[in-house]
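J.: dropping a prediction and its sequence here:
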Amino acid sequence: MKKIILSAAVIFGSLSIYATTILPSEEVKTEVAAQSEYTEISVETVPAAVKTALETAYPGAKLVKAFVNDKKEYKLEIAVKDQKATVYSDVNGNWLKI
């Protein structure tokens, strides 16, 4: 009888080890993309190479706003007819994929 009770206690104890619930961790992972800040500039100060590239790639587009960052990358807000878009260029007029 002792062996049966002892065996039952061991089996019950080993089964209860796996019966614990796993609590979700409170840890929250946050990813922050490094972005360089753009500062607004006047449309007239945009380099000629960027303006030429804009006229070539988007004929009839109107440059609404222009921004520049520390790397001399330009963020251009343009309007073509009734559509608006934002394009990015470097100082030489090469288009950037951002």
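T.: Done, it's in. Note that the structure is a prediction, hence the values are computed from the model and not measured. Numbers count the residues shown, from 1 in each chain.
J.: contacts, neighbours, all on C-alpha from now
T.: Fine.
J.: buried set for stretch 65-73?
T.: 66-68, 73 (16 or more other CA atoms under 10 Å).
J.: could you dump those to TSV with distance to residue 16 and secondary structure?
T.: Shown next, in TSV, are the buried residues of stretch 65-73 (distance: CA to CA, whole Å; DSSP: H, G, I helix; E, B strand; the rest coil):
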residue	distance to residue 16	secondary structure
66	66	strand
67	63	strand
68	63	strand
73	62	coil
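J.: could you pick out the longest helix of this structure?
T.: helix 2-17 (DSSP state H).
J.: A further structure is provided below for comparison with the first:
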Amino acid sequence: MKKLILASAFAFVGLTAVAQSGEEVAMSETIVVSATQDSFSEIETSELPEAVSSAVATNYPSATIDKAYVNDQKQYKIEVSLEGGTTGTLYADENGNWIEM
């Protein structure tokens, strides 16, 4: 009987260790995804594709593009300010389609 209780205790501890190890992996994967999303390089606003500039002008007619960034996947991060002083960040692909980050 002692062996059965001892074996059960070891099995519980082993499963707990595996679960904690899995959580650590998930956390490190989250960090990698976050780092990938932030891997934008600043570009001149004049370097934005026409489709992206047009999408901003169409959807946010009072917006001024302050800064622009691009990543390896040709996704654009655009920092804009509105007439009322509100600022924001928009993300678009090279065809001017809005994406969520």
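T.: Received the coordinates, thanks. Quantities reported herein were computed from a predicted structural model and do not represent experimental measurements.
J.: can you calculate the TM-score here?
T.: Once superposed, chain against chain, the TM-score is 0.68 (TM-score structural alignment, normalised by the length of structure 1); 87 aligned residues with a CA RMSD of 2.6 Å.
J.: next, format the buried residues of stretch 65-73 of structure 1 as TSV and append distance to residue 28 of structure 1.
T.: Below are those laid out as TSV (distance: CA to CA, whole Å):
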residue	distance to residue 28 of structure 1
66	37
67	34
68	34
73	33
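J.: ok, those vs residue 20 of structure 1, which is closest?
T.: residue 73 (55.3 Å; CA to CA).
J.: and that closest one, what's its match in structure 2?
T.: In structure 2, the residue matched to residue 73 of structure 1 (TM-score structural alignment) is residue 75.
J.: measure the residue lying closest to its match once chain neighbours are set aside to residue 10 of structure 2 for me?
T.: Excluding the flanking residues, the one nearest residue 75 of structure 2 by CA to CA, 6 or more residues apart in numbering is residue 93, at 4.5 Å. Remark: distance between residue 93 of structure 2 and residue 10 of structure 2 (CA to CA, to the nearest Å) = 52 Å.
J.: out of those two, which sits in the busier spot?
T.: Neighbours were counted for residue 93 of structure 2 and for residue 10 using other CA atoms under 10 Å; residue 93 has more, 17 against 12.
J.: close enough to count as contact, that one and residue 74?
T.: Yes - between residue 93 of structure 2 and residue 74 there is a contact at 6.3 Å, judged by CA atoms under 8 Å.
J.: where do the helices sit along structure 1?
T.: Ranges of helices within structure 1 are 2-17, 48-57, based on DSSP H.
J.: distance between the longest one and the chain's centre?
T.: On the basis of CA atoms, centre = their mean, to the nearest Å, the separation between the geometric centre of helix 2-17 of structure 1 and that of its chain is 54 Å.
J.: which strands or helices does it pack on?
T.: Contacts defined by 3 or more CA pairs under 8 Å, 6 or more residues apart in numbering; DSSP states H and E place helix 2-17 of structure 1 against no helix or strand at all.
J.: which position in structure 1 pairs with the residue nearest to residue 75 of structure 2?
T.: Match for residue 93 of structure 2 (TM-score structural alignment): residue 90.
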